[in-house]
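Visitor: Sequence first, predicted model second:
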Amino acid sequence: MRSPLFEGFDYEHDMLAFDTDAVRECEWDQVFASDPPARLEFPLYLRRERYNRSSEIVHRHNDFLALYIVRGGRGTHIVNEQACSMARGDVFIMGEGAAHYFRNPIDLTLDAIYFQARLWSSREWEILCGLPELTSYLAPDSQNMKAPQNSDHFGHLSPEPHTRVEAVL
């Protein structure tokens, strides 16, 4: 029996639509251009994504960041050549310029929140980037991402908080 966690997607990864030999460069206007104009004016976008047994399409978010919450399934997230397994409740943050892909996803379902830095004022952004817990995620460089403890894995939601987050998203 199929869980309702694997139904109702905004985006389902289609591996046939991409060239697997090149890094796909993603710009905010390009990725979200097919959506209503308000999406281009307001720098925040939410969608539910599904990846299942798809190929490894490397892509880079050039001018936006991402927060991923794993709703279900499993796989491995590779960011700047650093691997981290993914399971229900895991939270990942990706900064601008990070190259990533999903390896061996099996019914991997993500609640994805994409945003641009302009969502906050320059002072608010300065404060966020100044927090040691967020620095390597919001402004990742090769040194931050190569440290063994630093991938894009930010943490894990236990079942109760995860259920509340799912209800909102």
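Guide: In hand now; what should we look at? Numbering: from 1, shown residues only.

Visitor: can we go C-alpha only for contacts and neighbour counts from here?
Guide: Fine.

Visitor: Number of residues surrounding S54?
Guide: Residues near S54, counting by other C-alpha atoms under 10 Å, number 17.

Visitor: Then Q82?
Guide: Here the neighbour count serves as a burial measure; for Q82 (other C-alpha under 10 Å) it reads 16.

Visitor: Now do the contacts for the closest residue to N62 other than its chain neighbours.
Guide: The spatial neighbour of N62 that comes closest, neighbours along the chain excluded (C-alpha to C-alpha, 6 or more residues apart in numbering), is G97 at 4.7 Å. Neighbour list for G97: R60, H61, N62, D63 [criterion: C-alpha atoms under 8 Å, 6 or more residues apart in numbering].

Visitor: G97 should be in a helix, yeah?
Guide: No - assigned with DSSP: H, G, I helix; E, B strand; the rest coil, G97 falls outside any helix and is coil.

Visitor: From P159, how far off is it?
Guide: 31 Å (C-alpha to C-alpha, to the nearest Å).

Visitor: tell me the contacts of F115?
Guide: Residues touching F115, when contacts are defined by C-alpha under 8 Å, 6+ apart, comprise P43, L44, Y45, F64, L65, A66.

Visitor: putting a second one here so we can go through both:
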Amino acid sequence: MHASVRLHYKHPVSSQQDLQSCLFSSLAMHPQLPLCARQEFYGQGTDTGLHKHEDFYAFYVVQGGRGVHLINNQPYAITRGNVYVLPPGTTHAYRQYSQLIIHAFYFQPHLFSMTEQAALRALSGFWQLFVLPDEQAATCETRIDHHLHLSPEQHREIEQEINEICREFSTDTLDGTLLTQNQFLRMLIHVARWQGEQGSDNWQSEPAEASDIDLQQKMGLAGVVHFCEEHFHESLTVPQLAAQMFLSPSRFSEIFSQEVGMSPAAYIKQLRLERVQTLLRTSTLTTTKIAHQVGYRDSAQLARVFRSTFHSTPTAYRRSFQAQPE
């Protein structure tokens, strides 16, 4: 990233009296653009202290670690792959964090032209990325209690886009400035599209107070989701995953389905098939080797699962990309 920020706080408990105001003019922004790009690191702690974003938007991509993001007095468990936007006027703090690494992009609306702003507003997924204050959330049809969680394949793609943005961000040329703005807009559109496509599956619309899942369980579940993303190629079972949260398999499955939007088995299947699609597009590995890499017994099992999900064979899927003009 353009800047690596390591923050250390001494406040054991944050309160409204400790609230610090943050103006966009105080940030290390791009010399030509109303944009600040940096990587923030929070090692080990319980509370960073509250501060308020007065006049800018914040776009966050969690790169690693875990913690609780207190946003407008509402706690959200966050871990690698979470993506969300905070509007101006947001009060927030990080709590109970451990090795938390966040890609942070702070910007003002005039970064984009009126046409570009209209294009973003037209994407329903863009608005679903916002974590709104209670008074604004009350005007929405549903109360959102989740952020978008990127799959491993989506996270790899976003990491590449972030690296491109930061490479151009550090240049002091006209072409670098244009590419920085363009690539940041491109990333926002990609994420908003993913959210729009997957929103009904990955976001919960029940009021937070109606849920019987406490914050510690949400943090534990975030760890389990990350474990699945790192080990989906292994033979994972519900009892094995439930044991990580000290829950019965039935209770774990209930919590997982409520928070993630699908069963543990369905989520592992999704992770495997996303990796299969990537390998079919980008490698020359045989379907047998791909099957073994993602956790299937053989190419026959892979073909059955692939066809039942995508109504196509792995071979036909690969050919469709090979046939595309370069």
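Guide: Sure, I can see it. Keep in mind it's a predicted model, so treat the numbers as computed, not measured.

Visitor: got CSV for the contacts of G97 of the first structure, with secondary structure too?
Guide: Below are the contacts of G97 of the first structure laid out as CSV (three-state DSSP):
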residue, secondary structure
R60, strand
H61, strand
N62, coil
D63, coil
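
Visitor: now, among those residues, which is nearest to A83 of the first structure?
Guide: When the contacts of G97 of the first structure are compared for distance to A83 of the first structure (C-alpha to C-alpha), R60 comes out closest, at 15.7 Å.

Visitor: Nearest to the spatial middle of the second structure, which residue is it?
Guide: N82 (2.6 Å; C-alpha atoms, centre = their mean).

Visitor: Just tell me what that residue corresponds to in the first structure.
Guide: In the first structure, the position corresponding to N82 of the second structure is occupied by D90, as judged by TM-score structural alignment.

Visitor: In contact with its match, which residues?
Guide: Counting by C-alpha under 8 Å, 6+ apart, D90 of the first structure makes contact with I69, V70, H153, F154, G155, H156, L157.

Visitor: same thing but 10 Å
Guide: Contacts for D90 of the first structure (C-alpha atoms under 10 Å, 6 or more residues apart in numbering) come out as 68-72, 110, 153-158, 162.

Visitor: Strands of the second structure, start to end?
Guide: Counting by DSSP state E, the segments of the second structure that form strands are 4-6, 20-22, 35-47, 51-53, 57-71, 74-79, 82-86, 91-107, 148-149.

Visitor: Return the mean post-superposition distance for the second one against the first structure.
Guide: Here strand 20-22 of the second structure is compared with the first structure after superposition; its mean distance to the aligned residues, by mean C-alpha distance after the TM-score superposition for the first structure, is 0.8 Å.

Visitor: which residues in the first structure does that strand align to?
Guide: Mapped onto the first structure using TM-score structural alignment, strand 20-22 of the second structure spans residues 24-26.

Visitor: Which residues belonging to that stretch are considered buried?
Guide: If you call a residue buried by 16 or more other C-alpha atoms under 10 Å, then stretch 24-26 of the first structure has these buried ones: R24, C26.

Visitor: circling back to that earlier point, and the contacts of D90 of the first structure, which two are the farthest apart?
Guide: In terms of C-alpha to C-alpha, these reach their longest pairwise distance at G72 and F154, which sit 16.9 Å apart.

Visitor: The two: who's more crowded?
Guide: For the pair G72 of the first structure and F154, the greater number of neighbours falls to G72 (21 against 17), based on other C-alpha under 10 Å.

Visitor: hang on, the more buried one packs against L110?
Guide: Yes - taking C-alpha atoms under 10 Å as the definition, G72 of the first structure is a contact partner of L110 at 7.2 Å.

Visitor: related to what we said a few turns ago, please report the distance of the match of N82 of the second structure from D19 of the first structure.
Guide: The gap separating D90 of the first structure from D19 of the first structure is 28 Å, by C-alpha to C-alpha.

Visitor: coming back round to it: the match of strand 20-22 of the second structure: how far from the chain's middle?
Guide: The offset between the C-alpha centroid of stretch 24-26 of the first structure and the centroid of the whole chain comes to 14 Å, using C-alpha atoms, centre = their mean, to the nearest Å.

Visitor: same deal with stretch 192-206 of the second structure?
Guide: Going by C-alpha atoms, centre = their mean, where stretch 192-206 of the second structure is centred and where its chain is centred differ by 12 Å.

Visitor: can you check stretch 120-132 of the second structure too?
Guide: Between the centre of stretch 120-132 of the second structure and the centre of its host chain there is 14 Å, according to C-alpha atoms, centre = their mean.

Visitor: what comes up buried for it?
Guide: Neighbour counts over stretch 120-132 of the second structure (16+ other C-alpha under 10 Å) mark L120, G125, F126, W127, Q128, L129, F130, V131, L132 as buried.

Visitor: So for that stretch, first residue to last residue, what's the gap.
Guide: Chord length of stretch 120-132 of the second structure, first to last residue, is 17 Å (C-alpha to C-alpha).

Visitor: Then stretch 144-151 of the first structure?
Guide: Terminal residues of stretch 144-151 of the first structure lie 8 Å apart, using C-alpha to C-alpha.

Visitor: if I pick the equivalent of R47 of the first structure over in the second structure, what's in contact with it?
Guide: Taking TM-score structural alignment for the superposition, R47 of the first structure sits opposite R38 in the second structure. Under the criterion of C-alpha under 10 Å, 6+ apart, the neighbours of R38 of the second structure are 1-5, 28-29, 102-106, 166.
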